[in-house]
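Q: Here's a sequence, model it:
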Amino acid sequence: MPRIVPILDLARFDQGGPQRRMFLADLRSAARDVGFFYLAGHGIPGGEARDVLAAARAFFALPEADKLAIEMVKSPHFRGYTRLGGERTRGKADWREQLDVGVERPPIPQRPGLPVWTRLQGPNQWPKRLPGLREALTAWQVRATAVAIRLLKAFALSLDQPENALEPTYSGMPNHRMKIVRYAGRHATGDDQGVGAHKDGGFLTLLLQDEHKGLQVEYDHEWVDVDPIPDTLVVNIGELLELASNGYLSATVHRVVTPPPGVERYSVPFFFSARLDATIPLFDLPPDLAAEARGPASDPKNPLFRGVGLNVLKSRLRSHPDVALRHYPDLVDRSVA
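A: Next up is the predicted model:
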């Protein structure tokens, strides 16, 4: 069976000339047809990837009391630790534990008239017993951000846009976030939903996997495994790129299946997005591409907004109902729009 999820080498983009043109064509095809690809040649040393996975394992090995001391429900900014089954996808528990980390910024003082999404900005929560974790995850964010920006420039060029077409939406204060994640073996979970079927909401997700399988992408009405390949990142398209390209690029549904009994799986997803105050533009595609644009696929029960802050807040409220009830009771029973 041919490989469904292709492998792309980002070094070809930097070579210019025919190599760059072929890379852009391959990138556009991968993003449109599958929405996922493996990225080689990204420039992040293998040692740094191993270091961030080791930092993740060290965090999840902490006593439960240390992890619960920074539980997400204590943060109005949706930062911190979530225990097994604590996050929900489409109303069903995800059997993973995780630490959510965003851009480290001070909270915005609230006053009447401010958009509700301004409440999302704020600091992270860090475990006192593991002081090196902050440095390790911050360093990974810097590395992953640089790769994501290179890819966004490549995507713009692949659609016959100026390479900096999306830069106004993320420059200055991009709203990226990341997780470190532990998937417990099937013996310790309620069912096999590591993460339920969903799309990602930002521009791009860059995923670092350990050696264990579990990620699956929906392709041609079937689930296709995206097994780990050493020295690569798995990249998938988020809904903001789907919006910008009027559906020419595809934000693909994916899920994670719980590992078998006795196996733990660790991963580090990095979500690169636009500023919370940004509005996503609509590309003026050339006629041949515009004719193939399918329009963004928006669920009536989960509509997409071109205003980034509302999209992010909507997603967070749905995924973490405990945080919503504690910190956003004014929004729980009505639309944030």
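
Q: Only C-alpha atoms from now on, for both contacts and neighbour counts.
A: OK.

Q: would you list every one of the helices in the stretch 1-150 of the chain?
A: Secondary structure of the stretch 1-150 of the chain by DSSP state H, counting those that start in this stretch: the helices cover 11-15, 17-33, 46-60, 64-68, 132-158.

Q: how far away is residue 185 from residue 166?
A: Distance of residue 185 to residue 166, computed by Cα to Cα, to the nearest Å: 40 Å.

Q: Let me fix that, I meant to ask about residue 23.
A: The value you get for residue 23 to residue 166, if Cα to Cα is used, is 19 Å.

Q: Ok, residue 257 next?
A: 33 Å.

Q: Quick check: chain neighbours aside, which residue is closest to the spatially most central residue of the chain?
A: Centroid-nearest residue in the chain: residue 271, 3.1 Å away (criterion: Cα atoms, centre = their mean). Distances taken as Cα to Cα, 6 or more residues apart in numbering place residue 205 nearest to residue 271, at 4.6 Å, with adjacent residues excluded.

Q: who's in contact with that neighbour?
A: 234-238, 269-272 (Cα atoms under 8 Å, 6 or more residues apart in numbering).

Q: for comparison, sequence B:
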Amino acid sequence: MLVTATLSDSDHSKLTATEKLSQDQVGPEDESAAVAKFSKSFKVIPILDLALLRGSPAEKASFLEQFRDVMMTCGFLYIKNTGVSDDLQKRIYDVVVKTFALPREEKVKFAIEKSPVFKGWNELGKEVTYGKNDMRELVGIGYDNRLRLPSEPLWFNNLGPWNVPTDEQVPNFRATVTEYLAAMHNLALELLHAVAATLGLAPTYFDELWLNDETGREASHFQFNHYPSIDTESNPEWAENLGDAAHQDDDIVTILAQDMVGGLQVQNFDGDWIDVKPIEGTMVCNLGSFLEAVTGGRYIATSHRVRLNTSGKSRYSWPYFLQPKITTARWVEPLPDEMLPEEVRNYKPDVKNRYEAMEFNRKIAKTIGEYMFYVKQMKSYPEAKEIHYPDVDWVKELNIDPVLAKRFL
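A: Next up, the predicted model:
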């Protein structure tokens, strides 16, 4: 079936694009998503086909042109034909659901409070984002890394050993997650190499810049999310909470797999929140702040959130975050204009900055590891912090103005 979708906004002329959709994708939501050209006032999210990236030179060029356009205007996209097998996706979904279905007394055995590297199960409502409790439970997994050495700084504890269910609790947990991590890492690298190609750079340019960790530890992160349905009539105190508060991903590339319940939203430059409705056979990909920084704001790390789930069904998602090595500098110098292709060089970043905290955040720590350990982990998981690091004041440790810390963090 050939679907045609139109998009218009106050700043751009009407844009029309077409995309062949398989029968199981056809429907009102999916038709609106089949838009290839966008403004920053986007109302729907585009679908890109990775089969084109792996196809003929002409097909690859077509993909890269679309990909560049999306990164400069939206920062979010659906990807199909990911190469991750249906069997593996079914098995990881089964592991996710069985993990959260464990009785509480089993989940506390791998609770985040037991981990000095802030990994493991975090109970519903215990995660704090910008001073509010997120209405989700999660399992932070990451990679099974070695412990910090005594000679290494404390913030090297941003990485460490797994704190996950045993195979007795969730059969095949470790083997399935290990297999899925390998598949997602390969997919993330394929997308990162495509980003480099849109900038006229060698495919592995960003690998050399960000991913070769001299400590031998993999910094990329993986987690399970469970958003139980909340009855706001019985629990009116939760009605103003979100499943996950608005934020940008502080990484390179994120790839999200989700069930069909929905709840993810992204924010356009008009400030409107746009639903990222689940589409069978796709994953959701978005750019992180490191790609926004290195392109001088031309490629966009878009703000997103998860609505409070009141659907009557549990929602599950399992995102993979391609992270730079922890010794990477927080402040990333933009690529010189002369290194950028004309299509990117001549694209001026929008002067309306929706992310006033971004520049502040990039300068409060020297490395990504410091920022993740002191700000993201200690702030988000205060109970675990008090158990493992009761004497550490992260605001003082990073010499942050307490007033600014309260405002921006």
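
Q: out of the helices of the stretch 1-150 of the first structure, nearest to residue 2 of the first structure?
A: helix 17-33 (14.0 Å; Cα to Cα).

Q: mean deviation of that closest one from the second structure?
A: Taken over the aligned residues, the distance from helix 17-33 of the first structure to the second structure averages 1.1 Å (mean Cα distance after the TM-score superposition for the first structure).

Q: Quick check: closest non-adjacent residue to the residue in the first structure that residue 370 of the second structure lines up against.
A: Matched by TM-score structural alignment, residue 370 of the second structure corresponds to residue 310 in the first structure. Counting by Cα to Cα, 6+ apart, residue 117 is the residue found nearest to residue 310 of the first structure once chain neighbours are left out, at 6.2 Å.

Q: ok, now how distant is the alignment partner in the second structure of the one you found from residue 147 of the second structure?
A: Under the alignment (TM-score structural alignment), residue 117 of the first structure pairs with residue 155 in the second structure. From residue 155 of the second structure across to residue 147 of the second structure, the span is 12 Å (Cα to Cα).

Q: Compare those two and say which one has the larger neighbour count.
A: Set residue 155 of the second structure next to residue 147 and count neighbours by other Cα atoms under 10 Å: residue 155 wins out with 19 against 15.

Q: Was I right to think that one contacts residue 368?
A: No: with contact defined as Cα atoms under 8 Å, residue 155 of the second structure does not reach residue 368; the gap is 9.7 Å.

Q: roughly how far apart are the closest residue to residue 176 of the first structure other than its chain neighbours and residue 262 of the first structure?
A: Leaving aside its chain neighbours, residue 176 of the first structure sits nearest to residue 272 (4.5 Å; criterion: Cα to Cα, 6+ apart). Residue 272 of the first structure sits at a distance of 33 Å from residue 262 of the first structure (criterion: Cα to Cα).

Q: what residues are up against the counterpart of residue 145 of the first structure in the second structure?
A: Correspondence of residue 145 of the first structure to the second structure, assessed by TM-score structural alignment: residue 185. The neighbours of residue 185 of the second structure, taking Cα under 8 Å, 6+ apart as the test, are residue 322.

Q: next one: residue 79 of the first structure
A: Neighbours of residue 79 of the first structure in contact, by Cα under 8 Å, 6+ apart: 72, 99-102, 123-125.

Q: returning to that earlier point: give me the secondary structure label for the residue nearest to the centre of the first structure.
A: Three-state call for residue 271 of the first structure (DSSP: H, G, I helix; E, B strand; the rest coil): strand.

Q: My guess is it contacts residue 206. True?
A: Yes: in terms of Cα under 8 Å, residue 271 of the first structure counts as a neighbour of residue 206; the distance is 6.6 Å.

Q: and the gap between residue 89 of the second structure and residue 162 of the second structure?
A: 21 Å.

Q: The two: who's more crowded?
A: Neighbours were counted for residue 89 of the second structure and for residue 162 using other Cα under 10 Å; residue 162 has more, 19 against 14.

Q: For the nearest residue to the more buried one once chain neighbours are set aside, grab the count of nearby residues.
A: Using Cα to Cα, 6+ apart and skipping the chain neighbours, the partner closest in space to residue 162 of the second structure is residue 144 (4.8 Å). If you count neighbours by other Cα under 10 Å, residue 144 of the second structure ends up with 15.

Q: what's the counterpart of residue 144 of the second structure in the first structure?
A: Per TM-score structural alignment, residue 144 of the second structure is aligned with residue 104.

Q: Surely its match is in contact with residue 122?
A: Yes: contact status for residue 104 of the first structure versus residue 122: in contact at 6.7 Å, counting by Cα under 8 Å.

Q: hmm, back to that, quick check: the aligned residue for the residue nearest to residue 176 of the first structure in the second structure?
A: Matched by TM-score structural alignment, residue 272 of the first structure corresponds to residue 322 in the second structure.

Q: so that match sits right up against residue 251, yeah?
A: Yes: using Cα under 8 Å, residue 322 of the second structure is in contact with residue 251, at 6.2 Å.

Q: Looking at the two, which is more packed in?
A: residue 322 (25 against 20).

Q: distance of that one from residue 206 of the second structure?
A: 12 Å.

Q: in the stretch 201-337 of the first structure, which spans are helices?
A: Under DSSP H, counting those that start in this stretch, the stretch 201-337 of the first structure gives helices at 239-244, 287-290, 308-319, 321-327.

Q: I'm done for today, thanks for sticking with me.
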